[in-house]
Structures are given as structure tokens and as C-alpha cells.
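A.B. asks: I'll drop the sequence and a predicted model, then ask my questions.
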Amino acid sequence: MNNLRQKVRSKKLSSRVDLTAMVSVSFLLIIFFMVVGELSKPKVMDLSIPSCTEEHPFAGCSHSDENRTITILLDDNNKIIIYSGLIYAPIETPKQVQYGKNGIRKELFERNKKVLQYSAALGRPERGVTAIIKPSKNSNYGNLVDILDEIRITNINSYSIVDYYTSEEKKLLAAK
């Protein structure tokens, strides 16, 4: 009878869980999201364009050094017009050039060489040309890619792509 009164006890199993794999996975996920977060940050250059009016182009403007500026206007039919300085007071008058090593590349090399000499005389030898690329609505994507290739070939490190045209630049593009 004594046996009937004894409770039957079940054997208890160990409830220990090995968390090593879960810790490894969580560290990998943390590293993954940190890397993705760092790579997804936009990499942009701060470009401050002065707010100038066309009626009084120099009033209230804080222009960068126009001796270092070259503007490249792109239009349809592979038309390229370049000028150095400001359109209101160009250092080199606007002229039409062609693509290739004897056209735009030669002009960019020569202008960059002059600007590097100018900057070296001012005590800043590493500052070269700042190219402003202005594709018109009539130019195609291939022309923009070609100009960016020429910029890279000529080792010009500072450039921007702008879609704003002054009235004088519109007249230059309209001239045949």
C-alpha cells in the first residue's frame, strides 16, 4: 500500500539553451546595418551659387575667383561653347569647339595649365580650374558623359553641372 501513496515523479530534462549561434548572428546583423547605414549617407559637395540678378550682375554677388572658372555650354548636334571667367566680363571670349583631343581636351589642358600657374603665383599651387557644365535641354545624355570623361582625362577635380542659363548664354546657344 505504501507503493500506492508514492507519487510518480517524472525525470526532469535540462532546460539549458546554447545561445552562441544567436549571439554571432546578432553581431553580424549589427555590423551589417552599421555598414549599410554608413554607405547610404549621401556624398555631396556643398555648392554655393551667388544670388545675382541679370539686371545688375555684380550687385550683391560674392563670386568665386573668376580667373579659375571655365564654363562649358552643351547643345544639340554635339555643339560645345566654352568661355573662361564670367559671361559679363570673359577672360577668354566664348568660342565653339569640338569633342576630341584637338578640341575640348586641348582647351581644358591649356586652361588648367594657366590656372595652375595663376594659383601657384598666389601661393595655392593645388587649385586648378573649376568647370561649370551647363547642358541645354536639347543636348543628349551622351554629350554630358563625354564632357565628364574629358574632365576626368584632363585631371580637373572641381566641376559642377548646372541647369541655369543667363540670357547671354541663351543667345550664345541660339547663334548658329
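C.D. replies: Noted; the coordinates are in hand.

A.B. asks: Please make it C-alpha for all contacts and neighbour counts, starting now.
C.D. replies: Will do.

A.B. asks: Only the buried residues of whichever helix in the chain runs longest, if you could.
C.D. replies: Ranked by number of residues, the top helix in the chain under DSSP state H is helix 20-39. By 16 or more other CA atoms under 10 Å, helix 20-39 has no buried positions at all.

A.B. asks: what does the helix or strand following it contact?
C.D. replies: Next along the chain after helix 20-39, taking DSSP states H and E as the criterion, comes strand 69-75. Residues from elsewhere that reach strand 69-75 (CA atoms under 8 Å, 6 or more residues apart in numbering): 80-86, 129-139, 143-144, 169, 173.

A.B. asks: Can you flag the buried ones in the residues you listed?
C.D. replies: 80-86, 129-136, 139, 143-144, 169, 173.

A.B. asks: Just the ones of the residues you listed in helices?
C.D. replies: Within the buried ones among the contacts of strand 69-75, residues falling in helices by DSSP H are Asn143, Leu144, Glu169, Leu173.

A.B. asks: okay, now the one to match up with it:
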Amino acid sequence: MAELNTSGKVQPRVDLTAMVDLAFLLITFFMLTTSLSKPHAMDVAMSDKTAGVHMELSDERTVTILLGSNGQMVWYWGLDENPIEGPVAVGKGRNSLRDLLLSKKEEIPRRSVDKKGLMVIVKPGNESSYSTLVDVLDELKIVDVRQYMIADINDMEQAMLRSKL
């Protein structure tokens, strides 16, 4: 910028206009050339309902998580007719679900006859939200549960969910 100095003293000044222009050019250049992080999707295998294939699950290594309204969850270990443990309501905090998954991940291979790892079945209820399902899948990924599936909730489990919440 040009400046008219009318006083008798000469004061040296640095004109920063070119520096500001250069800074904006560099910011624009790096914003346009950078690559933004791409979202990572989780692979979830869903069963084909048209195939009519029924998968047999071991009750010794299966933990089922039922999802209710407002982020509430109920879990049981084993089959729904005669669970080994549960049904028990899980608190709303993510740490309580994480603690449950970590303890079962350690306990089940020790007690199982076939020494296979934990299998988790997630069953969203009629009133459950999508964000609750995503939170549970995130916890499964954090705990490193490698075998899990999403299934439909049956009437017995829906009644179990209502009774525990």
C-alpha cells in the first residue's frame, strides 16, 4: 500500500499485502489438492431369507443382544428357550456393553467344548433405533468380535425385552 508521510520523521514500514495474497493462494492450493478421508464401511453378512437355510448355533458360545427403545439393551447367553445366563438389561453407557463383551470373549472359549470363540447375534426390536444398532456394531468392532450377525427378533424375545426394560 502506498502511504503519504507528512511528518518530518521517516518511519520504515513493511507492506504485507503481497504476503497476505501469497498466504491465501497457498491455503487455496492445499485445500484443493488434499484428499479428504474416505468413510470406511463395515462388512456385515446377512442371511438370505429366500434360501430357507437354517443355521445351527451353539448355545455355549452364543450371546444374543436385544435392542429396545431409547438405546436400551437386554442380553442373554445361550438359546432363547433355555438361556445359560440372563436375560439381563445392559446400562445405557457403552462401557457396560464393552465390559460384557470382553468378559464373554474370554470366558466362552474356556467353557466351550469346541473351543471356538464368541458368536454375537444382534436382534433389533420393533422400537429400536438405527443409531443403537450402529453403536452395538461399533462396540463389536472395538472388542474385536469376529463372528456376529443381525437377525430378526421373535415374539419370545420381544416379550423378554419388554419384561426386562
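C.D. replies: Nice, I can see it. Predicted, not measured: the structure shown is a model, and the values here were computed from it.

A.B. asks: hmm, back to that, run the chain-centre distance for the longest helix of structure 1.
C.D. replies: Distance of helix 20-39 of structure 1 from the chain centroid (CA atoms, centre = their mean, to the nearest Å) equals 30 Å.

A.B. asks: Can you check which part of structure 2 it sits on?
C.D. replies: Counting by TM-score structural alignment, helix 20-39 of structure 1 falls onto no part of structure 2.

A.B. asks: now do stretch 79-90 of structure 1
C.D. replies: Going by TM-score structural alignment, stretch 79-90 of structure 1 sits over residues 72-83 in structure 2.

A.B. asks: show me what contacts Arg111 of structure 1?
C.D. replies: Val129.

A.B. asks: how close does the aligned partner of it in structure 2 sit to Arg61 of structure 2?
C.D. replies: Structural alignment (TM-score structural alignment) places Arg111 of structure 1 against Lys104 in structure 2. Lys104 of structure 2 is 9 Å from Arg61 of structure 2, where distance means CA to CA, to the nearest Å.

A.B. asks: list residues touching both of the two?
C.D. replies: Jointly contacting Lys104 of structure 2 and Arg61 under the rule CA under 8 Å, 6+ apart are Leu118.

A.B. asks: measure Thr69 of structure 1 to Met22 of structure 1 for me?
C.D. replies: Thr69 of structure 1 is 58 Å from Met22 of structure 1, by CA to CA.

A.B. asks: Would you mind listing the residues in contact with Leu97 of structure 2?
C.D. replies: When contacts are counted by CA under 8 Å, 6+ apart, Leu97 of structure 2 touches Val90, Gly91, Glu139.

A.B. asks: Tell me if I'm right that the last one and Arg98 touch.
C.D. replies: Just to be clear, that refers to Glu139 of structure 2. Yes - if you go by CA atoms under 8 Å, Glu139 of structure 2 and Arg98 touch, sitting 6.2 Å apart.

A.B. asks: about what we covered before: okay if I get the ones in helices among the buried ones among the contacts of strand 69-75 of structure 1 as TSV plus distance to Ser158 of structure 1?
C.D. replies: Formatted as TSV, these follow (distance: CA to CA, whole Å):
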residue	distance to Ser158 of structure 1
Asn143	19
Leu144	16
Glu169	21
Leu173	24
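
A.B. asks: Ser160 of structure 1 maps to what in structure 2?
C.D. replies: Checking TM-score structural alignment: Ser160 of structure 1 goes with Met149.

A.B. asks: and its match, how many neighbours?
C.D. replies: Counted with other CA atoms under 10 Å, the neighbours of Met149 of structure 2 add up to 16.

A.B. asks: Three-state assignment for it, please.
C.D. replies: Three-state call for Met149 of structure 2 (DSSP: H, G, I helix; E, B strand; the rest coil): strand.

A.B. asks: residues in contact with it?
C.D. replies: By CA under 8 Å, 6+ apart, the neighbours of Met149 of structure 2 are Val44, Ala45, Met46, Val120, Ile121, Val122.

A.B. asks: can you tell me which residue in structure 1 aligns to the fifth one?
C.D. replies: Correspondence of Ile121 of structure 2 to structure 1, assessed by TM-score structural alignment: Ile132.

A.B. asks: quick one: its match and Tyr159 touch, right?
C.D. replies: Yes - counting by CA under 8 Å, Tyr159 is a contact partner of Ile132 of structure 1 at 5.7 Å.
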